[in-house]
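Asks: show me how the following folds:
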Amino acid sequence: MTVAYVVLAILLSAMLVLSARGKLTKDEKVVQSLSAANVPLSWYPPLAVVEIVGAAGLIVGIFVGPLGVAAAIGVSLYFLGAVIAHLRAGDTKGVAAPAPILLFAVITLVLRILSL
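Replies: Modelled structure (predicted):
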């Protein structure tokens, strides 16, 4: 396992927890961003749960390789969906939030696969 993967997994997990917190507390910036992507308020708690589970999977995946791969795939797909939702809604400015996290998740996935 590489040190780079461990560092990225921890950082990505922290980003996911902060993102989930924003959804659960209905932070004004989060609400504006998700509203622009036509995401209903009722979806915030389930989306936050998915992010928290992804964060936990990445952390446990440091020790259990296949779980780390699965978690990184899930997080990558989650943020790919976020990018697509913003684009479908015509919110090109809103892509600025999930796109870098998507890239970060894909890099984490590649590093985890290479470290198996």
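
Asks: going forward, measure contacts between C-alpha atoms and count neighbours the same way
Replies: Fine.

Asks: could you point out which element follows the lengthiest helix in the chain?
Replies: As assigned by DSSP state H, the longest helix anywhere in the chain is helix 65-88. Per DSSP states H and E, the first helix or strand lying C-terminal to helix 65-88 is helix 98-114.

Asks: let's see this one next to it:
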Amino acid sequence: MYLTAAILSALLALVALAAGGPKALLKGDVSAGLQSHMGLSAGLVRFVGLAEVAAAGGLVMGLFWQPLGIAAAAGFALLMVGAVVCHVRVGDYRDPKLRGNAMAPFVLFAVAVATAVTLGLAM
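Replies: Model prediction:
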């Protein structure tokens, strides 16, 4: 079970770091899109990015101390719930052109929950 938890943690950490880094630095199209399309402030975008980067760090450190990894995975899952709420508010799920990208938080939520559960079982 630990091998599964380690693989899920590493994959989720890479995704969280790749998604959070540009947001934390307010660089790239994603940060600009969150500000213009979603109506989020620059400070909130930066906060979300820093939370994603922190989750990545917690997931990596959680390989050595599972309670931290469980907390990081649970926190990342909550971030994805917030992302779904934001996508619902702006109507991304009704627009076929935007629906594909808006589904990513659902997938990442499922992976984060699976990571937390497998880390818990590996203890």
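
Asks: hang on, the earlier thing: by how much does the longest helix of the first structure deviate from the second structure on average?
Replies: Compared with the second structure after the fit, helix 65-88 of the first structure shows a mean deviation of 1.0 Å (mean C-alpha distance after the TM-score superposition for the first structure).

Asks: could you list the residues in contact with that helix?
Replies: Helix 65-88 of the first structure is contacted by residues 36-38, 51, 54-55, 57-62, 92, 94-95, 98-99, 101-103, 105-106, 108-109, 112-113, 116 when judged by C-alpha atoms under 8 Å, 6 or more residues apart in numbering.

Asks: just the buried residues of the residues you listed.
Replies: Using 16 or more other C-alpha atoms under 10 Å as the burial test, the contacts of helix 65-88 of the first structure include 36-37, 51, 54-55, 57-62, 94-95, 98-99, 101-102, 105-106, 108-109, 112-113 as buried.

Asks: quick one: the longest helix of the first structure to helix 98-114, angle?
Replies: 160 degrees (axes from the mean of the first three to the mean of the last three C-alpha atoms, to 10 degrees).
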